[in-house]
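**Student:** here is a sequence together with a model predicted from it:
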Amino acid sequence: MRLFRSLLANAGFGRRVVACIGAGIGIALTMVVCAQVPWIEGDLPIIVAPLGASAVLVFAVPASPLAQPWPVVGGNILSTLVGVAVFQAIPNVTIAAGVAVGLAILLMSLCRCLHPPGGAAALTAVIGSAGIHDAGYAFAFAPVGINSIALVSIGIFYHRMTALSYPHQPATPAAIQAAVEPGGVRLEDIDAALAETPDAFDIAREDLTLLLERAEHFATVRRKK
């Protein structure tokens, strides 16, 4: 049964069910909303495939920095624009596909809106249908931009209805200071530890600081029993 244990911390079965229902509602309502937009017509899809991946992030890991509104909207739109530009500049589709995804990651990183489905959005702009290619840069806004905004809006409403925080607000310096005990973990300690590892972690450094501090607190309480 170890194969079926949750990969995410603090993600029990109940929360997974809530995420599944939310993602289903989010995608369905996004399609309903976008179907009313008159300029999404012809060969253009009502909803683009990368939105499925965006829904996983928004509803299953709403605290992730990659799932916040700006990464979802900005990441998808900017990546699509990159994909369109690369497709028009590079005639070889194989090379264009690789360049588009690589440049999309770079641009999202520079604009602080890294969003994994953005890579799929850039790729879609390169290998998509003739209708997508004919739409050009407009494809980044309709349907991609409208899809993204609709999904984020639904996500905000749904998470409030289910008592979850979205957009996620990382722990504030005041909250960290209040939780830190004398000699406890501080934000500068987290920065020093992160500087020693080549890996990137899908959690805000402020949240990581607060989490480790509380873990240290409970460890101290346990040792005193």
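**Tutor:** Now that the structure is in, tell me what you want to look at.

**Student:** could you use CA atoms for every contact and neighbour count after this?
**Tutor:** OK.

**Student:** residues in contact with the most centrally placed residue in the chain?
**Tutor:** Residue closest to the mean C-alpha point of the chain, counted by Cα atoms, centre = their mean, is residue 67 at 2.6 Å. Counting by Cα atoms under 8 Å, 6 or more residues apart in numbering, residue 67 makes contact with 54, 57-58, 61, 115.

**Student:** what's the farthest-apart pair in those residues?
**Tutor:** 61 and 115 (12.6 Å; Cα to Cα).

**Student:** so which of those two has more stuff around it?
**Tutor:** Per other Cα atoms under 10 Å, whichever of residue 61 and residue 115 has more neighbours is residue 115, with 27 against 20.

**Student:** returning to what we had before: closest to residue 40 among the contacts of residue 67?
**Tutor:** Distances from residue 40 to the contacts of residue 67, taken by Cα to Cα, are shortest for residue 54, at 20.0 Å.

**Student:** buried sites along the host helix or strand of the closest one?
**Tutor:** For residue 54, the host element (DSSP states H and E) is helix 50-60. By neighbour count on 16 or more other Cα atoms under 10 Å, the buried set for helix 50-60 is 50-52, 54-60.

**Student:** do the same with stretch 173-191
**Tutor:** 176, 179-180, 185-187.

**Student:** then stretch 216-225?
**Tutor:** 216-217.

**Student:** tell me which residues are up against the helix or strand hosting residue 208.
**Tutor:** Residue 208 belongs to helix 205-224 when assigned by DSSP H and E. If you take Cα under 8 Å, 6+ apart as the criterion, helix 205-224 is touched by 170-173, 176, 179-181, 184-187, 190-191.

**Student:** what would the residues you listed look like in CSV with distance to residue 159?
**Tutor:** Listed next are these as CSV, based on distance: Cα to Cα, whole Å:
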residue, distance to residue 159
170, 16
171, 18
172, 21
173, 25
176, 24
179, 26
180, 29
181, 32
184, 33
185, 31
186, 30
187, 28
190, 29
191, 30
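
**Student:** against that first model, consider the following:
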Amino acid sequence: MRTGRGSLFGEFLDTTNHWDKLIALVGAIMGLYLSLEVAASVTENGINGLILASLGATAVLLFAAPHAALSQPWNVLGGHGVAAIVGILARDLLPHPLLAAAVAVGLAVWLMHYLRCLHPPGGATALYAVVGGDSVEALGPWFLLHPVLSSVGVMLVVAVIINYPFPWRRYPASLTPPPESPAQPPLAALEQAGLGRADLEHAMREMNLYLDLTKDDLARLYLLARRHHHHPDPITPDAIRPGTCFSNGKGDADWAVRRVLESDTGSVAYLNLAGPGAPHTGRTTLEEFLDWAHHQLPSGDGPDT
């Protein structure tokens, strides 16, 4: 059901496929179980419910949104670490536990913003440091190392291992393979389209917005949306003439350009100028070539041979 901006059910886009959701399921189970085993080793009485909430929320980010800015290693380690330190200090300095808990969470959010390690589950970690009970208080400053960073570190290792076999969701995001095609980086392509990095930053400041996307991802999102909006008219068979160049209009590693070498009834010979395996020649049916071609390139715009 499509909902409006003020809908009771909210409004967001989830374009992940069933395979991604299955990977998130398996990863969350494995990552959370192992990290909870580490956290539970702190006391003989098991673990407080607040650390369960903190680690559970981190598992959602790491395995459901591994490329999100809030999910990256510095956000995870820095967010939990800052929250733990602030929680310990607030507990020791403020006699009223509820006030100490509120101050700890507020200061943790404030510091995470300035240290560029915003991680929502850190709020539960700050609470845990204040109201976790005698077992947490007995740990003193060692609480930061174990169970906080030790259990979170285990989950980060699982996130790297679980996501690595799938190039499109490798964690951290810096491990994602770069585009193999000669297509320009997203920000460079955006500048050619008349916008640039400064424009993106200005728009975000105008909205006073924290966007959980990298600038490259935001630029790529804009370019893909514009390409879809300005989809050209279908290419006709008459346009397939020797010397003309066409692109499949895709992005990153799937981008390709072909130059028509010969076109006769029902058959097209072409030279693949850019894209996987380029340069190489091939032949296909006219119907298949028309299905592949997204738009015709102006004369001289094709890559040099």
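**Tutor:** Sure thing, it's come through. The structure displayed is predicted, hence computed values, not measured ones.

**Student:** got a TM-score for the two of them?
**Tutor:** Put the two chains on top of each other and the TM-score (TM-score structural alignment, normalised by the length of the first structure) is 0.85; 220 aligned residues with a Cα RMSD of 2.8 Å.

**Student:** picking that back up, would you turn the buried residues of stretch 173-191 of the first structure into TSV with distance to residue 27 of the first structure and secondary structure?
**Tutor:** Output for those, formatted as TSV (distance: Cα to Cα, whole Å; DSSP: H, G, I helix; E, B strand; the rest coil):
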residue	distance to residue 27 of the first structure	secondary structure
176	36	helix
179	39	helix
180	41	coil
185	41	coil
186	40	coil
187	38	helix
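
**Student:** show me the two of the residues you listed that sit farthest apart.
**Tutor:** 179 and 187 (11.9 Å).

**Student:** re earlier: how close does the residue nearest to the centre of the first structure get to residue 140 of the first structure?
**Tutor:** Distance, residue 67 of the first structure to residue 140 of the first structure, by Cα to Cα, to the nearest Å: 19 Å.

**Student:** next one: residue 26 of the first structure
**Tutor:** Using Cα to Cα, one gets 20 Å for the distance from residue 26 of the first structure to residue 140 of the first structure.

**Student:** repeat for residue 204 of the first structure
**Tutor:** Taking Cα to Cα, one finds residue 204 of the first structure at 28 Å from residue 140 of the first structure.

**Student:** one more: residue 36 of the first structure?
**Tutor:** 18 Å.

**Student:** what does residue 19 of the first structure give?
**Tutor:** 27 Å.

**Student:** name the SS class of the alignment partner in the second structure of residue 97 of the first structure, please.
**Tutor:** When the second structure is aligned by TM-score structural alignment, residue 97 of the first structure is paired with residue 101. With DSSP: H, G, I helix; E, B strand; the rest coil as the basis, residue 101 of the second structure sits in helix.

**Student:** run a quick check on residue 101 of the second structure versus residue 124, I expect a contact.
**Tutor:** No. Residue 101 of the second structure is beyond contact range of residue 124, at 9.8 Å (criterion: Cα atoms under 8 Å).

**Student:** could you give the number of residues near residue 108 of the second structure?
**Tutor:** For residue 108 of the second structure, using other Cα under 10 Å, the count is 27.

**Student:** ok so it is a strand residue?
**Tutor:** No. Assessed with three-state DSSP, residue 108 of the second structure is helix; it does not lie in a strand.

**Student:** pretty sure it sits against residue 126.
**Tutor:** Yes. Using Cα under 8 Å, residue 108 of the second structure is in contact with residue 126, at 7.1 Å.

**Student:** all helices of the second structure, in order?
**Tutor:** For the second structure, the helices defined by DSSP state H occupy 18-40, 49-64, 73-93, 97-114, 122-131, 134-139, 150-163, 186-192, 197-206, 215-229, 286-292.

**Student:** and the shortest one, which residues are buried?
**Tutor:** Right, the one you point to is helix 134-139 of the second structure. Buried residues in helix 134-139 of the second structure, counted by 16+ other Cα under 10 Å: 135-137.

**Student:** counterpart of residue 222 of the second structure over in the first structure?
**Tutor:** With TM-score structural alignment as the criterion, residue 222 of the second structure lines up with residue 212 in the first structure.

**Student:** check residue 171 of the second structure too.
**Tutor:** Aligned partner of residue 171 of the second structure by TM-score structural alignment: residue 166.

**Student:** leaving out the residues flanking it, which one is nearest to its match?
**Tutor:** residue 156 (5.6 Å; Cα to Cα, 6 or more residues apart in numbering).

**Student:** hang on, the earlier thing: ok, so of the buried residues of helix 134-139 of the second structure, who is nearest residue 285 of the second structure?
**Tutor:** residue 136 (70.4 Å).

**Student:** the closest one is in contact with residue 127, isn't it?
**Tutor:** No. If you go by Cα under 8 Å, residue 136 of the second structure and residue 127 don't touch, sitting 11.3 Å apart.

**Student:** how much space separates the counterpart of residue 199 of the first structure in the second structure from residue 73 of the second structure?
**Tutor:** With TM-score structural alignment defining the correspondence, residue 199 of the first structure maps onto residue 209 in the second structure. Distance from residue 209 of the second structure to residue 73 of the second structure, counting by Cα to Cα: 22 Å.

**Student:** residue 126 of the second structure now?
**Tutor:** From residue 126 of the second structure to residue 73 of the second structure the distance is 18 Å (Cα to Cα).

**Student:** higher neighbour count, those two?
**Tutor:** Neighbours were tallied for residue 126 of the second structure and for residue 73 using other Cα under 10 Å; the higher tally belongs to residue 126 (36 against 18).

**Student:** so what's the counterpart of that one in the first structure up against?
**Tutor:** Here residue 126 of the second structure is matched to residue 122 in the first structure, going by TM-score structural alignment. Counting by Cα under 8 Å, 6+ apart, residue 122 of the first structure touches 76, 79-84, 97, 100-101, 104.

**Student:** ok, the residues you listed vs residue 151 of the first structure, which is closest?
**Tutor:** residue 76 (11.8 Å).

**Student:** please say which position in the second structure that closest one maps to.
**Tutor:** Using TM-score structural alignment, residue 76 of the first structure pairs with residue 80 in the second structure.

**Student:** am I right that its match is in contact with residue 127?
**Tutor:** No. Taking contacts as Cα under 8 Å, residue 80 of the second structure lies outside contact range of residue 127: 11.2 Å.
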